[in-house]
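Visitor: Please work out how this folds:
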Amino acid sequence: MMTNLFSIFEPSSSIFNLSTNWVSTFAGLFFIPYIYWASPARWSMLWSKINLTLHKEFKALLLPSHTGSTVLFVSIFSLIVFNNFLGLLPYVFTSSSHMAMTLSLSLPLWFTLMLFGWINHAKHMFAHLVPQGTPFALMPFMVLIETISNVIRPGTLAVRLAANMIAGHLLLTLLGGTGPSLSTTLVLLLLSAQILLLILESAVAIIQSYVFAVLSTLYTGEIN
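Guide: Below is the predicted model of the structure:
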């Protein structure tokens, strides 16, 4: 019997007392090498086209000197979207719903950007703290507000991704748990609702991956 609703997100599978749930984080990497040694399939051509489109979009958000960084953000998008989709499969651990994984992506990225910006472009970073046209009396408050908004960026990135993945999985679990006590007609309605929710979760998996990558790109674009 499930004593805690959030226990569905806890690691439980193990081999020789070694947790294997986090292996699913890198399971998406097994799909990538197939593109390079096999004949191009439709899904691989589609994935290549998606990567090229993302590269062009991220390139437009960056300075010409930083366009090589698009490889990093496309890779982050690929990692997150693989994890989100694998988490929709039964008995697969959803690592992207854990702050341990989302913070591990956002915090080092934000910290390196801040370190690079303050070392190489200190004046520009100070200028970002006071928007143009701010009255002199409001400048101290604007510096405080901009500093706080800058510091919480990795947390907002991590919480946004984890919370959206948890919310959908919890809703699917809550609705699925009511099935045994329902009549046949209501079970059919419940099944239809679950299918619609699964489609919605698939869309959320893509959208949240894209939002994470785009916001990371925008934060990088400010360091110039």
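Visitor: drop to CA atoms for contacts and neighbour counts, all remaining ones
Guide: Will do.
Visitor: max-length helix in this structure?
Guide: Determined from DSSP state H, the single longest helix within the chain is helix 184-221.
Visitor: what's that one packed up against?
Guide: For helix 184-221, the helices and strands in contact under the criterion 3 or more C-alpha pairs under 8 Å, 6 or more residues apart in numbering; DSSP states H and E are helix 42-61, helix 70-86, helix 153-177.
Visitor: next up, for comparison:
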Amino acid sequence: MMTNLFSVFDPSTTIFNLSLNWLSTFIGLLLIPSTYWFLQSRMNLIWNNIILTLHMEFKTLLGPQSSGGSTFLFISLFSLILFNNFLGLFPYIFTSTSHLTLTLSLALPLWLAFMLYGWLNHTQHMFAHLVPQGTPSVLMPFMVCIETISNMIRPGTLAVRLTANMIAGHLLLTLLGNTGNSLSYFLLSFLIVGQIALLILESAVAIIQSYVFAVLSTLYSSEVI
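Guide: Below you'll find the model as predicted:
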């Protein structure tokens, strides 16, 4: 049977006609009870320090006019994407963040909520964002068109950026791994070293892309306040 290059990313694992690939997205719920222990583990202490650092940074990005607790929305978004990115690095586990189904479902409702809130509550502020300060009068109509288009494609760029980065690394690991059967032992050692280096790079990409997604969402929300 002929399959395309991206068939390894298809959600095809089923039992009784139920797709089990997306089940990996909800495995993180098993980690929630450990946060209520009386004595926290070292992992929980490290994670709490990460959350506190992100809270301070997102609070600075949102500005003093943001409502209290709004940073935890973006911290939860960062945690969800980071967990799924790392989970996809394990063998035979479906990477849900490599599909636009998940990434666009995260980006589009956030962007729609920001736009509705901004245009309903801060209409003049939103109109002012369409024309950058210091723009000549002749260029104002063009700047309005450019700013409108750039604003409309924001959820798409958020979703495609995360999806493309996750697919690219996993696809490269898969293609290199499939060549191992035809290599000699000498070349196979170089392939294993290269695969380990790529795996470390993918771990860094998993952290960076989840952080970029959360920071850009925070910046987009700060514009409508």
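Visitor: So which of the helices and strands packed on helix 184-221 of the first structure is the most surrounded?
Guide: Compared across these, helix 70-86 shows the largest average neighbour count, a mean of 20 (mean count of other C-alpha atoms under 10 Å).
Visitor: which part of the second structure lines up with that helix?
Guide: Mapped onto the second structure using TM-score structural alignment, helix 70-86 of the first structure covers residues 71-87.
Visitor: Report the mean deviation for the matching stretch after fitting onto the first structure.
Guide: Comparison of stretch 71-87 of the second structure with the first structure after fitting gives an average deviation of 0.2 Å (mean C-alpha distance after the TM-score superposition for the first structure).
Visitor: re earlier: tell me which residues in the longest helix of the first structure are buried?
Guide: For helix 184-221 of the first structure, burial by neighbour count (16 or more other C-alpha atoms under 10 Å) applies to 187, 190, 194, 197-198, 201-202, 204-206, 208-210, 212-214, 216-217, 219-221.
Visitor: Now do the contacts for Val224 of the second structure.
Guide: Phe114, Met115, Tyr117, Gly118, His122, His125, Met126 (C-alpha atoms under 8 Å, 6 or more residues apart in numbering).
Visitor: same question, Ile152 of the first structure
Guide: Counting by C-alpha under 8 Å, 6+ apart, Ile152 of the first structure makes contact with nothing.
Visitor: just to revisit the earlier point, which among the contacts of Val224 of the second structure gets closest to Leu158 of the second structure?
Guide: Using C-alpha to C-alpha, Phe114 is the member of the contacts of Val224 of the second structure that sits closest to Leu158 of the second structure, with 14.3 Å.
Visitor: Apart from its chain neighbours, what residue comes closest to the closest one?
Guide: In this structure, Phe114 of the second structure finds its nearest non-sequential neighbour in Ser221, 5.8 Å apart by C-alpha to C-alpha, 6 or more residues apart in numbering.
Visitor: And that neighbour, what's its match in the first structure?
Guide: Matched by TM-score structural alignment, Ser221 of the second structure corresponds to Thr220 in the first structure.
Visitor: about what we covered before: which members of the contacts of Val224 of the second structure are classed as buried?
Guide: Buried residues within these, counting neighbours by 16+ other C-alpha under 10 Å: Phe114, Met115, Gly118, Met126.
Visitor: Which of the residues in the host helix or strand of Thr103 of the second structure are classified as buried?
Guide: For Thr103 of the second structure, the enclosing helix or strand under DSSP states H and E is helix 100-121. Buried residues in helix 100-121 of the second structure, counted by 16+ other C-alpha under 10 Å: Leu100, Leu102, Thr103, Leu104, Leu106, Ala107, Leu108, Trp111, Phe114, Met115, Gly118.
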